[in-house]
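Engineer: sharing a sequence plus its predicted fold:
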Amino acid sequence: MNVESISPKNRDIIEVCLLAGKIMLQSGAETYRVEDTMFRIAASYGIPESHSFVTPTGIIFSIDGDDPSKLIRISERSTDLQKVTVVNSISRRISSGELSVQQALNELKEAEKAGMAYSIWVRIAAASISSGCFLIMFQGMWNDFIPAMVAGGLGFSCLLYLHALVQIKFFAEFLSSSVIGLVAILFVSTGMGFELDKIIIGSVMPLVPGLLITNAIRDLMAGHLVSGISKGAEAFLTAFAIGTGIAVVFSFY
C-alpha cells in the first residue's frame, strides 16, 4: 500500500501521534510513556490497533498494519518536562473528545515551537545555588559554599556554551568538568576554599545525568531493553566524561 492509498484523516492521525511522540521524546520522557501516549491518541481517533517502535534516536509508527510505516529521526534531546506536561494534557483532551484531529495537530505544533525552557541565566543561577546546596548536603563546610557556587556556575555555563558550539555532547561535558576542577583547585590554592573534594563533588552534580539514569532504569523495568540499554550507555559515557575531566586536572595538580 502506498502513501496515497491512506485516507487524509488517517494521515493526519499519524502526524498527530508522531508529533506528540517526537515532542515527548525530545523533552526527556520515558520510552514506554511515549508509546503509550501515541497508542491512546490513535485509539481515541478510532484506530484501536496501532503499532509503534520507539528508541532514543527515532520513532517508527503505523496504523493497523497499513504500509508504509512512517519514521521520524530524533537528533536532539534535552530536558523540558513542561512540554511533556503540555503533550499529556493535549492527549487527555483528545481522549475525552474535546479536540479534533486538526485542532490537536495545531496545538502540538504550537507546543513544539514554544520556548518553554527557562532562560540561560536562570538555569546558570539554579546550577550555582544547587552546587552550593549539594556541598552542604555532602557535609561540606559553609566556608566552601561560595566557591562551590562559582565553580558549579562556571562549569554549567561552559557546558551550555560548548554544547551550542560543538555538537559533541561528551566533549562538552569533559571540558566543563575540567573547568570545575581548575576553578576548585584555584580556590583551594589561594586559601579561599578548604575541602577540594567536597567543592568538586558539589559543583559537578548539575552535570550528572540523573534523569537519564532514571529513565534508563524505568525503561528496562518496563521491558524496553533497547531504549533502556542505550540510555544507560549514554548516562555511563556522560559520567565517564565528567570523571575523566576531573581526573585530567588532578593529574597536573
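Structural biologist: Noted; the coordinates are in hand.

Engineer: only C-alpha atoms from now on, for both contacts and neighbour counts.
Structural biologist: OK.

Engineer: which non-adjacent residue is nearest Glu112?
Structural biologist: Nearest residue to Glu112 in three dimensions, chain neighbours excluded: Ile23, at 6.3 Å (Cα to Cα, 6 or more residues apart in numbering).

Engineer: was I right to think that neighbour contacts Thr85?
Structural biologist: No: using Cα atoms under 8 Å, Ile23 is not in contact with Thr85, being 10.5 Å away.

Engineer: looking at those two, which is more packed in?
Structural biologist: Taking Ile23 and Thr85 together and counting by other Cα atoms under 10 Å, Ile23 has the greater number of neighbours (24 against 14).

Engineer: contact partners for the more buried one?
Structural biologist: Neighbour list for Ile23: Lys83, Val84, Val87, Glu112 [criterion: Cα atoms under 8 Å, 6 or more residues apart in numbering].

Engineer: how about CSV for those residues, with distance to Glu173 added?
Structural biologist: CSV is the format used below for those (distance: Cα to Cα, whole Å):
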residue, distance to Glu173
Lys83, 25
Val84, 25
Val87, 30
Glu112, 26
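
Engineer: from these, list the buried ones, please.
Structural biologist: Using 16 or more other Cα atoms under 10 Å as the burial test, the contacts of Ile23 include Lys83, Val84, Val87, Glu112 as buried.

Engineer: between those residues, which is closest to Ile120?
Structural biologist: Of all the buried ones among the contacts of Ile23, Lys83 has the smallest distance to Ile120: 17.3 Å, by Cα to Cα.

Engineer: what helices or strands is the lengthiest helix in the chain leaning on?
Structural biologist: Criterion DSSP state H: the longest helix present in the chain is helix 225-252. The contact analysis (3 or more Cα pairs under 8 Å, 6 or more residues apart in numbering; DSSP states H and E) places helix 225-252 against strand 50-55, helix 169-189, helix 210-221.

Engineer: buried ones in the first one?
Structural biologist: Meaning strand 50-55. Under the neighbour-count criterion of 16+ other Cα under 10 Å, strand 50-55 has Ser50, His51, Ser52, Val54, Thr55 buried.

Engineer: below is structure B, check it against A:
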Amino acid sequence: MVLHEVDNEFTIDCLLLAGRIMIESGAETYRVEDTMLRMAHSQNMLDAQCYATPTGIIFSLGKTQPTRIKSISNRVTDLQKIALVNSVSRRLTSHMITLEEAYDELKSIQKTNYFLPIYIQVISAALASGCFLIMFKGGWSDFLFACLAGGLGFLVLLLINDLTKVKFFSEFTASLVVGYIAVFSVKYGHGAEIDKIIISSVMPLVPGILITNAVRDLMAGHFISGMAKGVEAFLTAFAIGAAIAVTLSF
C-alpha cells in the first residue's frame, strides 16, 4: 500500500511538472488539462481529475489520493517548451518511454532556456517594426525610425521586466520610449508620419498570442481562464495606449 502511494506521488509530480511548464510557457488551459489527463490515463489513473487556470493547477485522483495544488506565478510565451512537452506526452501515452524517462526529460525542458540571445530578440523586434511600417503603407523615410523605436522599446521592455517583474510597468515604460522616439523624429524633421511609426513600433509589444489563447479558451468552455487571459491582454493594451497618450499629450 505504501509503495503504491509512493508511485502515485511520483506520477502526480510528473503530471504537475508537465502542466506547470505548459502554463508558464503560455499554453491554452484546455491543452494543459488534456495533456495531463492523457498522461494520467496512460498510467492507469482513469479517475484522474484536473482543473487548470493561468495561476494554478488542481489535480486529484479522487478518493485514493489527496488533492494536489500547484501555484503558477510567472508566465511567458515559449512555444518551443510547449511543443517539447507535447512530444513527451505523446511518447509516454504511446508507451515509447517510461514515466521516469518522461520526468527526466521534463526536468531538462524546465531548466533549459530556449529563448534567443537578447541582442537577436532586439534586432528581430526592430526589423519587424520596420516591416510593419511598410505593411501599413508607411514611407521608406520612416523605416529606420520605426526600427529604432521598436528595437529600443523592446529592449526597455526586457530590462524593466527583469528588474521589476511588473508586466504593466515594463510595457508602459517601453511604450513611452516608442512614443518619444516617434515624436522627436517627426518634430525635428526627420520622420514624416508619426502615427505609422508609433503603430508599427508597438506591434512587438502587442499580446497577440495571449489574445488568441483567451479566445480559444472561451470557445473551449473555459470561461474563467479565458476571462483571466482576456483581462491580462486588456491591461497590456491599456498600458500601451496610456503610454502613447501621455507621450502625445506632452
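Structural biologist: Nice, thanks for sending it over. Quantities reported herein were computed from a predicted structural model and do not represent experimental measurements.

Engineer: where does the TM-score land?
Structural biologist: Once superposed, the chains reach a TM-score of 0.97 (TM-score structural alignment, normalised by the length of the second structure), with 249 aligned residues with a Cα RMSD of 1.1 Å.

Engineer: aligned to Leu176 of the second structure, what sits in the first structure?
Structural biologist: Using TM-score structural alignment as the criterion, the counterpart of Leu176 of the second structure in the first structure is Ser178.

Engineer: can you get me a residue count around its match?
Structural biologist: Neighbours of Ser178 of the first structure using other Cα under 10 Å come to 25.

Engineer: nearest residue to the middle of the second structure?
Structural biologist: Centroid check for the second structure by Cα atoms, centre = their mean gives Thr77 as the closest residue, at 2.6 Å.

Engineer: what residues does that residue make contact with?
Structural biologist: Thr77 of the second structure makes contact with Glu24, Ser25, Gly26, Ile209, according to Cα under 8 Å, 6+ apart.

Engineer: all helices of the second structure, in order?
Structural biologist: Assigned by DSSP H, the second structure shows helices spanning 2-24, 29-42, 79-93, 99-111, 118-135, 143-164, 167-187, 194-202, 208-219, 223-249.

Engineer: would you tell me which of the ones you listed gets closest to Ile57 of the second structure?
Structural biologist: The closest of the helices of the second structure to Ile57 of the second structure is helix 2-24. By Cα to Cα, the value is 7.5 Å.

Engineer: the inter-axis angle of that closest one versus helix 29-42?
Structural biologist: Computed with axes from the mean of the first three to the mean of the last three Cα atoms, to 10 degrees, the direction of helix 2-24 of the second structure lies at 160 degrees from that of helix 29-42.

Engineer: buried sites along helix 2-24 of the second structure?
Structural biologist: Of all the residues in helix 2-24 of the second structure, those buried under the rule 16+ other Cα under 10 Å are 8, 11-12, 14-24.

Engineer: do the same with stretch 225-237 of the second structure
Structural biologist: Ser225, Gly226, Lys229, Gly230, Glu232, Ala233, Leu235, Thr236, Ala237.

Engineer: follow-up on the earlier one: farthest pair within the contacts of Ile23 of the first structure?
Structural biologist: Spatial extent of the contacts of Ile23 of the first structure (Cα to Cα) is set by the pair Val84 and Glu112 at 10.4 Å.

Engineer: ok, the corresponding residue of the second structure for Glu35 of the first structure - contacts?
Structural biologist: Here Glu35 of the first structure is matched to Glu33 in the second structure, going by TM-score structural alignment. Residues near Glu33 of the second structure by Cα under 8 Å, 6+ apart: Gly19, Cys50, Tyr51, Ala52.

Engineer: in the first structure, which of the residues you listed still touch?
Structural biologist: Retained contacts for the contacts of Glu33 of the second structure in the first structure, judged by both residues aligned by TM-score structural alignment, their matches' Cα atoms under 8 Å, are Gly19, Cys50, Tyr51, Ala52.

Engineer: of these, which is the nearest to Leu106 of the second structure?
Structural biologist: Closest approach between these and Leu106 of the second structure, by Cα to Cα: Gly19, at 10.2 Å.

Engineer: how about the closest one, what's its match in the first structure?
Structural biologist: When the first structure is aligned by TM-score structural alignment, the residue opposite Gly19 of the second structure is Gly21.

Engineer: now for the contacts of Thr77 of the second structure: which two are most distant?
Structural biologist: Longest span within those, Cα to Cα: Glu24 and Ile209, 13.5 Å.

Engineer: stretch 224-241 of the second structure maps to which residues in the first structure?
Structural biologist: Alignment note (TM-score structural alignment): stretch 224-241 of the second structure is matched to residues 226-243 of the first structure.

Engineer: for stretch 119-133 of the second structure, that is, sorry about that
Structural biologist: Under TM-score structural alignment, the match for stretch 119-133 of the second structure in the first structure covers residues 121-135.

Engineer: which positions within that stretch qualify as buried?
Structural biologist: Applying a neighbour-count criterion of 16+ other Cα under 10 Å, one finds 123-135 buried in stretch 121-135 of the first structure.
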